[in-house]
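> model this:
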Amino acid sequence: MVKIEHNVRFQGRPAKAEMERRWQLAKEFMKERGLDYLVTQANEGVLCQYVRWFAEVRSLHYTYLLFDKDGAMTMISHGGTGGKAIPWEVGLTNNIAIPVFNNACYADSFAAEKAVEVIQKKGCRKLGLIGMNLITAGFYNNLLQGLPGTETVDVTDEFDYLVAVKSAEELGFLQDACDLHDAAAYAIPSLVYAGRMEREFGADLYRLALLMGADEYLSNLFVCSSRLAGPMFALHYQNKIIEAGDALNVLFEVPTMVGYYADLHRYFNVGAPAPEMLEVAAAGIELQDYLANLCQPGVRGKEVFAACNDWLTRNGFDPEIRLCGHGQGYGLVERPYFDAFDPMVLQENMYLAIHPTVKAKGASVQIGDNFVVTADGAKRMTKHPRGLTII
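Next up is the predicted model:
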C-alpha cells in the first residue's frame, strides 16, 4: 500500500538509481541512432508518461522536455519570467519558466525559442521526437524553423519499449497502486445503497482514495447504475439515483502519489442480480484468463485483440470494437494496446490492464484487472474477487 510521509511535500520519489537507469537507457538509445537530442511534451497529467519517466514530476500545464546525448536535461513549462518551471531538484540542467498558457495564440513560439537557445549551445545534427501526437503544432513548427539543417525523426515506436518494460522498483510501485484499488473496491459495498445519487457515491470513493495515497487527476471514475449495468458515465452525467435491483458498473483508475496507475473495473448488485449479468460476468472472467495466458513474450498487441474477438464470436458474443486492454504506468493508458493496430511485441515485465467487454441479451460486463507479463503468460496483480458483488 502507498505510504504517506508526514510533512514531506514531494512524495513517493523513485530512487536515484532508478532515475539513473532510465537516463542511461536513453543515452544508449540515442547513441545507437546517432541522436543529439530527444524532445517530448506533456500537456496534462493523464497521458504524461514520457516527461515523468525522464523527470519524476507530473505535468500540471504544458511541459517540454529536452534530453541531450550527454544526459543534460531541460524542462520548459509555465511560470514567471526568469523563474523556474518546477521547484524540485530532479536532475535538470536547465529549468526554464515562461509566463504564458498554451491557448494564447501570440505565444506559439515562446517555448520553442527557449528550446532552440538550449539546443544551439551544443549544436544538433539529428533530433528525435517522442510522442508526435502529444507535441503541439506551434512548438513543433517553431522548433523546426529555429533549427534549419537539423534532421528530425520520430522515435516513439522504438522508445516506447524503454517505457513499457518496467524495472523491479517500478513493479513494486505498481503493486502498491493495485493494492490501493483493491482496498477501495472492498470499501465500495459500504458506500452504495438504494436512494443514493451516483455522484455522491463517487465523491466518497474519491475521498477514500485520496486518504489512501491517490494523487491528482482523480478524473477517471466512470459509473452507471441500471438493471443490466449499462454504459459507463463520467462525472457530469452521474446523476441517476441508485435503485434496488441495480447493477453498479464502476471503472476506477487513479494514480498513486508515486504517479503510477492501476485499472479496476467491477460490478456491484443492489440486491439479487439479473441472470443475464451472471452469465456475462462469468464469461468475462473466463475470457480475461484466456487473454492473460496468451500474453507471453513475442506476442503482438494486435494478436491479443484478434484472439479476443475470435473467442467472443466462437462463444456467441458481440465482437470487441475498441480495445480489450493496454499498458499502464505513468500514463493512464500507454502501449502496448490490445487493439486492431498495435504491432508492439510483448516483453517480460510489461504491466497491463486487461478488460475485454462481453455483451449478451442486453447485459454488458467489462471485468478489468492489472497483470504483469512473464515467460508463462500474464500474472494477475489485482487481488479483489472478479465476480459480481451482491450488496
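> C-alpha only now, for contacts and for neighbours.
OK.
> ranges for the helices of the stretch 1-150 of the chain?
Assigned by DSSP state H, counting those that start in this stretch, the stretch 1-150 of the chain shows helices spanning 16-33, 49-55, 110-122, 137-146.
> among these, which is nearest K302?
Closest to K302 of the helices of the stretch 1-150 of the chain is helix 49-55 (Cα to Cα; 21.8 Å).
> And the contacts of that closest one?
Helix 49-55 is contacted from outside by 19, 22-23, 40-42, 57-59, 63-65, 90-92, 130-131, 163, 329-331, using Cα atoms under 8 Å, 6 or more residues apart in numbering.
> how near is Y217 to G259?
10 Å (Cα to Cα, to the nearest Å).
> When the two are compared, which one has more neighbours?
A direct count of neighbours by other Cα atoms under 10 Å for Y217 and G259 places G259 higher, at 30 against 14.
> How about the contacts made by the more buried one?
Counting by Cα under 8 Å, 6+ apart, G259 touches 58, 215, 329-330.
> what does R335 give?
Applying Cα under 8 Å, 6+ apart, the residues contacting R335 are 160, 164, 326-328, 344.
> Determine which two of these are furthest apart.
Q328 and M344 (14.1 Å).
> How many neighbouring residues does V299 have?
The burial count for V299: 15, using other Cα under 10 Å.
> Now do the strands in the stretch 201-350 of the chain.
For the stretch 201-350 of the chain, the strands defined by DSSP state E, counting those that start in this stretch occupy 221-226, 247-252, 264-269, 325-327, 334-337.
> Contacts for the shortest one, please.
Contacts of strand 325-327 from elsewhere in the structure, counted by Cα under 8 Å, 6+ apart, are 164, 333-339, 350-356.
> List only those of those flagged as buried.
164, 333-339, 350-356 (16 or more other Cα atoms under 10 Å).
> how about this one, so we can line them up?
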Amino acid sequence: MQLNRYAKIVSPTSHKEFDRRHGAVQAKMKEKGIEGILLYGSYIRQCGAIRYFVDFPTGGTNGLYAIMPDEGGLALFGHGHVNSTTIPKELAYRVDINFGYPYAGIAGFTLPHIFDEVVKYVKKRNMKRIGLYRTGMLPYDFVRTIADNIPGVELVQVDDMLDEIMAVKSEEELEICRYVCKVHDQIYAALPVLVRPGKREKDLTNEIQKIATDLDCEGLNIMIGAGNPMAHHQHYFFQNKVIQENDYIDLLVEVSVAGGYYGELSRMWSLSEPDEEMIELNKHSMEVQDILAAAARPGVPAAKLMEILHDYQKEHGYKLEDRFFGHSQGLDLTQRPLYAYDENMLLQENMFISIHPAMENSHMWAFNTDNYIITKEGAVRVNQTPRGIFRV
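Below you'll find the model as predicted:
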C-alpha cells in the first residue's frame, strides 16, 4: 500500500473502493425497496456511517447529516459558510448535494436552515420508504423532520443490512487493515524506552500520542492503568496515578491511521519481576485468545464466542466477562459484530476483528488485545508485537 504523506489529502482509500461500497449498498437498497437512508456522524471514533461513503472525518464541532439515495451520489448537509459547501469539493467524490450553512448543534434555532434543505431533497427524490441507520446515534430532530414533513413516509431500521456489508472487508480494505496493525506494532515497539516509574499514567499517554500523530494517526485512544496487584486500563481523565517501581501496567493503544481505519493492541507490563499469579493470569488470557481465534470461523454465530469465553472462565475460576470482549473494526473503533449474547450476526471470511479477553479474579487482572482477519480456517493474528508480559 502506497501512502503519500505529503499529499494534500493523506488517505489510502481509492475511488474504486468508494464505487464498490456505494454499489453494494445501493443494490441492497433496491432489493429491499428502500429509497434513501439517513446517516449521521459527529464523533471520530464512531464516524463510519458517513465516512464509509465519503472520505471525510465527521469528528468536528458540529455533526454531519447525510442521505444515501438508492441511485446517484450522497447528499450531505452540515456546517459551512453561507452559499458554500459543508465538506471540501476535492473530497466530495460521489456527492450530489454538498450543502453548508453556519449551524450549531447547541443552537436549535439554526437547525431549520439544515433541515429545510433535507426536506426539499427528500421531496424532490419522492422518497417514501427511508432507512434509519444506527438509531442510537441519529439525532431526534433529523428523524422527526422526515416524519413530520414527508406525507406517507415509512421509516425502517437498516442496521443489519448495512452492518453486514461494512463488516466484510474488500481486498483493498484488508491491505489497509494490515497497515493499521503495522502502525500499532510500530507504536508498541517504541514503548520500552518510555515506560518508566515516576511518570503519571497521563504523562505516558501524552508521549504515546506524540508517536501516533508522528505516524499520521487521526483518532487517538490511549488507555493506561498502573497498580499492584490490580492494574486496569482507564480513560485519560482518570490517568493521574504516578507509576511506581513495582507496578503492573495495562497499556492499550487504540488509534486510527490516515484514512480513518482503527485497530487496537495491548499487553500487560511489569516494572519488576512479575509474580506467579500474574504470569498465570496472563498465560490464560493468551490461551483463551488462541481458542477464540480458532473458533472464529465463517458461519459461526458471533454470540457463540462469548459462550466459549465464559466456559473457559468458569473452568478456571475467573470472573465472567460482563462486556463484549472483542468486535469487528474499520472506520469505527467498534463495529459489529460484537461478541455478545444478543448479537445476531454470523462471522464471515475477511472480517477484521479484535479479540481482547481479560482474566480477572478478586484482586488481579490480565488483558491482551490483538487484531485478526477471519479466514476459512479461523481468525489469523495480524500483529507482530511479541506476546507475553513486557518487563521493564
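> Which of the contacts of R335 of structure 1 are buried, as a ChimeraX select command?
To isolate the buried members of those in ChimeraX, using 16+ other Cα under 10 Å:
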select :160,164,326,327,328,344
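> what's the residue nearest to the spatial centre of structure 2 in contact with, if anything?
Central residue of structure 2 (Cα atoms, centre = their mean): L333, 1.5 Å from the mean position. L333 of structure 2 makes contact with 45-46, 254, 256, 261-263 under the criterion Cα under 8 Å, 6+ apart.
> In JSON lines, list these along with neighbour count and distance to P102 of structure 2.
Compiled in JSON lines, the contacts of L333 of structure 2 are given as follows (neighbours: other Cα atoms under 10 Å; distance: Cα to Cα, whole Å):
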{"residue": "R45", "neighbour count": "24", "distance to P102 of structure 2": "24"}
{"residue": "Q46", "neighbour count": "22", "distance to P102 of structure 2": "23"}
{"residue": "E254", "neighbour count": "19", "distance to P102 of structure 2": "33"}
{"residue": "S256", "neighbour count": "27", "distance to P102 of structure 2": "29"}
{"residue": "Y261", "neighbour count": "24", "distance to P102 of structure 2": "29"}
{"residue": "Y262", "neighbour count": "30", "distance to P102 of structure 2": "30"}
{"residue": "G263", "neighbour count": "31", "distance to P102 of structure 2": "34"}
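> Tell me the one among the residues you listed nearest to L292 of structure 2.
G263 (18.0 Å).
> The closest residue to G362 of structure 1 other than its chain neighbours and P385 of structure 1, how far apart?
Using Cα to Cα, 6 or more residues apart in numbering and skipping the chain neighbours, the partner closest in space to G362 of structure 1 is L228 (6.8 Å). L228 of structure 1 is 20 Å from P385 of structure 1, where distance means Cα to Cα.
> same deal with A187 of structure 1?
Taken as Cα to Cα, the span from A187 of structure 1 to P385 of structure 1 is 13 Å.
> Kindly report the same for D376 of structure 1.
For D376 of structure 1, the distance to P385 of structure 1 (Cα to Cα) stands at 22 Å.
> who are the neighbours in contact with the residue mapped onto G172 of structure 1 from structure 2?
Residue pairing (TM-score structural alignment): G172 of structure 1 is matched to E175 of structure 2. Counting by Cα under 8 Å, 6+ apart, E175 of structure 2 touches M1.
> average gap between the helix or strand encompassing E175 of structure 2 and structure 1?
Using DSSP states H and E, E175 of structure 2 falls within helix 171-190. Overlaying structure 1 shows helix 171-190 of structure 2 at a mean distance of 0.7 Å from the equivalent residues (mean Cα distance after the TM-score superposition for structure 1).
> Strand 262-270 and that helix, what's the angle between them?
Per axes from the mean of the first three to the mean of the last three Cα atoms, to 10 degrees, the angle that helix 171-190 of structure 2 makes with strand 262-270 is 20 degrees.
> List the buried residues of helix 171-190 of structure 2.
173-174, 176-188.
> again, but for stretch 237-251 of structure 1
Buried residues in stretch 237-251 of structure 1 (16+ other Cα under 10 Å): 238-239, 241-251.
> Quick one: distance of that stretch to the chain centre.
26 Å (Cα atoms, centre = their mean, to the nearest Å).
> Now do V270 of structure 1 against A229 of structure 1, distance only.
Distance from V270 of structure 1 to A229 of structure 1, by Cα to Cα: 11 Å.
> about what we covered before: just tell me which of the strands of the stretch 201-350 of structure 1 ends up closest to Q296 of structure 1.
strand 334-337 (12.6 Å).
> Following superposition onto structure 2, what is the mean distance for the closest one?
Per aligned residue, strand 334-337 of structure 1 averages 0.4 Å (mean Cα distance after the TM-score superposition for structure 1).
> returning to what we had before: which of the helices of the stretch 1-150 of structure 1 sits most buried?
Neighbour counts (mean count of other Cα atoms under 10 Å) averaged over each of these peak at helix 49-55, with a mean of 22.
> can you count the residues close to the nearest residue to V255 of structure 2 once chain neighbours are set aside?
Of all residues not flanking V255 of structure 2 in the chain, L220 sits nearest, at 4.7 Å (Cα to Cα, 6+ apart). Residues lying near L220 of structure 2 (other Cα under 10 Å) number 20.
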